[in-house]
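A.B. asks: Fold the following.
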Amino acid sequence: MFILTLCLCIGRMLNIRHAYIAPEAWKYKRLWQLLVLFDFVEFMGSTPKVLQTAFTGGVLHFGTFTTNVLNFVEWTAALAGCLFCLVWIKVFKLKYTQLLTVGVASLAAYPVLMYLLIMPGLNIEALYLPVFMRSFGNAIFFTTLTIYLEEAMPFAHFFMGLTMAGIIRNGPIATLCSGLYSLALRHRISDNLGRGLPYDMTGIMSISIRQLYGYTCFVAIGVLIVFLLWDVQPVRSTLKKIPTWNFVGRMIKKKEKKVANS
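C.D. replies: Below you'll find the model as predicted:
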């Protein structure tokens, strides 16, 4: 259905005068690199949707009211990540690439900590740190990528770029990553059961979840190494000025007058 919908949307975009996302907005060089990075964050964000939920529900048997405590930890971490970006960019004025590296390191810390902590009978307090690190890294990554997007695209296409990232990240990539993790978890549980390991179902599920967190650690650490080696400044160190809404309104009125006169 996604492929069919994509074909219909592309056809509509190419055949109407004012498309919701203009064809010119897809032609920026750095756009596709940013979309790939958005997809990486969504891949890392699929682990709590599948693995963490399976661990807290199937192994620890936490209820909804218990696991909702982790939402407050995520909210606090997201706020801390945004404030960290503000201090990094506006006060210290350091490189954005290094800020992305900090975000990747925080995201990589989550599967590493979860891999070390997974065991039956774990207290919920032990999950505070990995959940905090994941949400902290998400906030840094999304804030910095939005800045990159604003730098790479003019204001007329900036919100189109945000829409592209949102549709791709929350649409096919989110569904695909969650489905792959769910399929992989079911495969690992079946494989471990077939090997005849001397554990009950709770132990088998713990081992399977830990194995998938281990694979995620390899991916996250590999991306972190790339960012550590990629110590360059893709955009300028000073942000370009974002136009005010009054200025945007005057620009639109001028364009409308030119169209009417022509």
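
A.B. asks: going forward, measure contacts between C-alpha atoms and count neighbours the same way
C.D. replies: Noted.

A.B. asks: For the residue sitting nearest the centre point of the chain, give me its contacts.
C.D. replies: Residue closest to the average C-alpha location in the chain (Cα atoms, centre = their mean): Val41, at 2.8 Å. Residues near Val41 by Cα atoms under 8 Å, 6 or more residues apart in numbering: Asn138, Phe141.

A.B. asks: I'd like the distance between it and Leu6.
C.D. replies: 22 Å (Cα to Cα, to the nearest Å).

A.B. asks: Would you mind measuring from the residue nearest to the centre of the chain to Phe155?
C.D. replies: 24 Å.

A.B. asks: so where do the helices sit in this protein?
C.D. replies: 2-15, 31-47, 53-54, 64-67, 69-86, 96-117, 128-152, 155-168, 174-194, 201-229, 245-261 (DSSP state H).

A.B. asks: Between those, which one is closest to Ile21.
C.D. replies: With Cα to Cα, the closest approach to Ile21 among the helices of the chain belongs to helix 155-168: 5.6 Å.

A.B. asks: Next, the second sequence, to be compared with the first:
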Amino acid sequence: MAFKDFVPDKLRFIILLLTAIVFQFSNSIYLTNLNEVVGGKALTVEDVKLIASASFIGMTMIFPILFRIKFRFMSRTILLTSSMVIIVGNLICLYSDNVLVLLVTSLFVGMFRMIGTFECLSSIQLVITPKRDFTVFFSVVYLIVLGSIQLSGLLNAEISTLYSWKYMYVLIISLQLLVMAVLWFLLRPIRLMKKLPLYQIDWLGMALWTLLLLTLNFIFEYGKRLDWFDSMYIRLATVASIFLLVCAVQRMIGLRRPFILPAIFKYKNLLRSLLLLAVLQIFLSTSSVIMNAYTGGVLHYDTFHNTSLNWAVFVGVLLGAAFAFYWVSIYRGPYKTIFFIGFLCFVLFHFILFFTFQPDISKMDLWLPYVLKGFGYVALYISIALYAAEGIPFPHFFGSLTILGFVRTALGGTMANSLCSNVLQFLQKRNLIVLSQEIDFVNPTSNYVYNNVLNSSISTGQTMEQAHIAATQALYGNVNMQAMLLSWKEIFGGITLFGVLFLLGILFMHYANPSFRQLPQFSSIWNYMWKKGYRRK
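C.D. replies: Modelled structure (predicted):
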């Protein structure tokens, strides 16, 4: 990194590490205060989630050209430009309520967020691991990324509670301005390696894959709201996604240097990793769909107290990252064991909550499940990424990360959440019908609830008609809550059983031990890109 000579080495490391954390805290839409954003911008929940998904898609699609950008521009230019784009993006997202504008802005904010983070972390990799060990570097990177996600949510909730959801944008813009000021004065505008031009990049292929992911996210995000294929928009989006997929695959196969190389799909470890990530997204979907509804709708936690559970997840992330680092970097234990332990944490998460779902539990009762979730979350992300990289040459590595990102962040989460949400809707309707059949004055529970609310309403001076309405509403609310709790238990119980079967499958699968693999030197990567992949012919 082209720091000025008077900057000490330790200070350089601290500056770049803090800058990477600032980039990870930055986003286009902050989902912690989803309801406030929806109300403030007069958008639907699906609109805001799709905009947030665009940011993850941008982060995923920029992977294959990260080194091309690093070798084309100076570090000072990359970081200052990334900060500037994020500042402009946050200003647009703060004041605009146009979905298309927010969608495009979020896409570019995600791209430059990843570009800035990569530039920082790649510049301090020799400090993190002087031996350039893959396992050490990935353990630290995922700790920074996943830990920042939890801390960002906590900070967002604190600011929203004390001030307004808009002040998170103000904070991020201020931090990015501070980053720009520090880097402007401490970095030199020099190039440490020969410039590698940005030619022979499949920009059209990148656009096709990006549009495909955005279209699929639209289908799965809005499907439930628009009643799936009864909606003309869903049918048109489905046809468009098929067309985009055909065009993207045809270009990938027929082009000499496509955006995603078809040779990437021949690696068995990558295909197994995609399956593991898909199952992981199913486990994670219950937290997004059910736990937020439970803590907010049944336990009546506000945004601040709901997000405070992130502290438990953060503790789990720290423990999981430490365990993963020890297992894959020091002990060099088999992947099978860490996969089993990681998914076991999620099975226990669902098993414990299956017996915990009640209308009046303490917040401390949720700490252990959330710690287990954070532990398994980071341990599996680290181990699956390392397992996917086993046997893949470095020229194909970033393409494989893009494919993993399709399932991990760009599309897999939306699909899993959509599946969980639709299954929950079906079970809740069915259970509501079943429980409603038992509601009459012969049933002692319903009779008690109805008469208790009726007498209380009359004693407060309400008319008989108002008292009957209040009692009926209370009875319906009680039945609806029981139907929700029963549906959640069915889903958590089903996922627990599925998890047990999946754990048995992991035990019968063969996985290699982690190997010592070095991150290649920048000069080697530059020479490969110039001599093998991207020189003019």
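
A.B. asks: ok, back up a step: how about the helices of the first structure, which one is nearest Pro23 of the first structure?
C.D. replies: Per Cα to Cα, nearest to Pro23 of the first structure of those: helix 2-15, 6.9 Å.

A.B. asks: What residues of the closest one count as buried?
C.D. replies: Met13 (16 or more other Cα atoms under 10 Å).

A.B. asks: Run through who's touching it.
C.D. replies: By Cα under 8 Å, 6+ apart, the surrounding residues in contact with helix 2-15 of the first structure are Ala19, Tyr20, Ile21, Ala22, Pro23, Pro172.

A.B. asks: one more time with 7 Å, if that's ok
C.D. replies: Ala19, Ala22, Pro23 (Cα atoms under 7 Å, 6 or more residues apart in numbering).

A.B. asks: same check, this time on stretch 68-77 of the first structure
C.D. replies: Tyr128, Val131, Phe132, Ser135, Phe136.

A.B. asks: Which part of the second structure matches that stretch?
C.D. replies: Counting by TM-score structural alignment, stretch 68-77 of the first structure pairs with residues 307-316 of the second structure.

A.B. asks: Centre of the chain to that stretch, how far?
C.D. replies: Distance of stretch 307-316 of the second structure from its chain centroid, counting by Cα atoms, centre = their mean, to the nearest Å, is 15 Å.

A.B. asks: cool, and stretch 318-330 of the second structure?
C.D. replies: Stretch 318-330 of the second structure has its C-alpha centroid displaced from the chain centroid by 21 Å (Cα atoms, centre = their mean).

A.B. asks: List the buried residues in that stretch.
C.D. replies: By 16+ other Cα under 10 Å, the buried positions in stretch 318-330 of the second structure come out as Leu318, Leu319, Gly320, Ala321, Ala322, Phe323, Ala324, Phe325, Tyr326, Trp327, Val328, Ser329.

A.B. asks: And stretch 297-310 of the second structure, by the same measure?
C.D. replies: By neighbour count with 16+ other Cα under 10 Å, stretch 297-310 of the second structure contains the buried residues Val298, Leu299, Tyr301, Thr303, Phe304, His305, Asn306, Thr307, Ser308, Leu309, Asn310.

A.B. asks: what's the span of it from first residue to last?
C.D. replies: One end of stretch 297-310 of the second structure to the other measures 18 Å (Cα to Cα).

A.B. asks: how much space between the residue nearest to the centre of the first structure and Arg17 of the first structure?
C.D. replies: 34 Å.

A.B. asks: quick one on the thing from earlier: which residue in the second structure aligns with the residue nearest to the centre of the first structure?
C.D. replies: Mapped onto the second structure by TM-score structural alignment, Val41 of the first structure lines up with Leu280.
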